[in-house]
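Peer 1: Sequence isn't available, so here's the structure alone:
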């Protein structure tokens, strides 16, 4: 399953929100990736998330496969579309 989301944090996804995304992703047993452009990373890797350099307004795709994939995509998408501190 995959869905596209728009980053809504005015400061983009810097270390604190990236850590929150990683922590949420690790709560799921399914495989989760986040893609921006032609680059795709493991959502359970903070280094990977930071390497995407997600900025305000960027379109990113969250993909998951396995148990709880729909819940994982929706929860990470909600985080991406909120203003994370």
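Peer 2: Arrived safely, thanks for sending. Everything numeric in this text was worked out from a predicted model, so none of it was measured.
Peer 1: only C-alpha atoms for contact and neighbour calcs from this point on.
Peer 2: Will do.
Peer 1: Residue 36 reaches residue 63, doesn't it?
Peer 2: No: if you go by CA atoms under 8 Å, residue 36 and residue 63 don't touch, sitting 11.4 Å apart.
Peer 1: the more surrounded of the two?
Peer 2: Using other CA atoms under 10 Å, the more surrounded residue of residue 36 and residue 63 is residue 63, with 22 against 16.
Peer 1: Residue 32 is in contact with the more buried one, correct?
Peer 2: Yes: under the criterion of CA under 8 Å, residue 63 makes contact with residue 32 at 5.6 Å.
Peer 1: where do the contact lists of the two overlap?
Peer 2: Jointly contacting residue 63 and residue 32 under the rule CA atoms under 8 Å, 6 or more residues apart in numbering are residue 73.
Peer 1: okay, now the one to match up with it:
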């Protein structure tokens, strides 16, 4: 399992557009990818699940991936977060 923590920098948090971007990024990989926030872990390939978290600006989220391409999945999601101005890394676990 690979995990990485990010801080959400989008002023509106993870609303529809950012959630869609994250789901698209995660869906490119075979790994099981979850987003964790406020004690809940949700499949990052589910737009409804991601939206249900209600992640606000400034929140810390953790992305966890398990599978043969878990490292690539984390890197791809991190790149999507940076490119879209959604979040930045906090620490590698």
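Peer 2: The structure has been received and is ready for your questions. Small disclaimer: the values here were computed from a predicted structure and weren't measured.
Peer 1: tm score of chain vs chain?
Peer 2: Put the two chains on top of each other and the TM-score (TM-score structural alignment, normalised by the length of the first structure) is 0.88; 84 aligned residues with a CA RMSD of 1.4 Å.
Peer 1: So which elements touch the longest helix along the second structure?
Peer 2: Longest helix in the second structure by number of residues (criterion: DSSP state H): helix 70-83. Packed against helix 70-83 of the second structure by the contact rule (3 or more CA pairs under 8 Å, 6 or more residues apart in numbering; DSSP states H and E) you find strand 2-8, helix 16-26, strand 32-37, strand 60-66, strand 87-92.
Peer 1: Sort out which residues of stretch 26-33 of the second structure are buried, please.
Peer 2: Buried residues in stretch 26-33 of the second structure, counted by 16 or more other CA atoms under 10 Å: 26, 27, 29, 31, 32, 33.
Peer 1: Export those to CSV and append columns for distance to residue 70 of the second structure.
Peer 2: As requested, those are exported to CSV (distance: CA to CA, whole Å):
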residue, distance to residue 70 of the second structure
26, 10
27, 12
29, 8
31, 5
32, 8
33, 8
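Peer 1: and of these, the nearest to residue 2 of the second structure?
Peer 2: Using CA to CA, residue 33 is the member of the buried residues of stretch 26-33 of the second structure that sits closest to residue 2 of the second structure, with 9.5 Å.
Peer 1: and the gap between the closest one and residue 58 of the second structure?
Peer 2: Remark: distance between residue 33 of the second structure and residue 58 of the second structure (CA to CA, to the nearest Å) = 22 Å.
Peer 1: out of everything not next to it in sequence, what's closest to the residue of the first structure positioned farthest from its centre?
Peer 2: In terms of distance from the mean C-alpha position of the first structure, residue 67 ranks first, at 17.4 Å (CA atoms, centre = their mean). Once flanking residues are discounted, residue 67 of the first structure sits nearest to residue 30: 5.3 Å by CA to CA, 6 or more residues apart in numbering.
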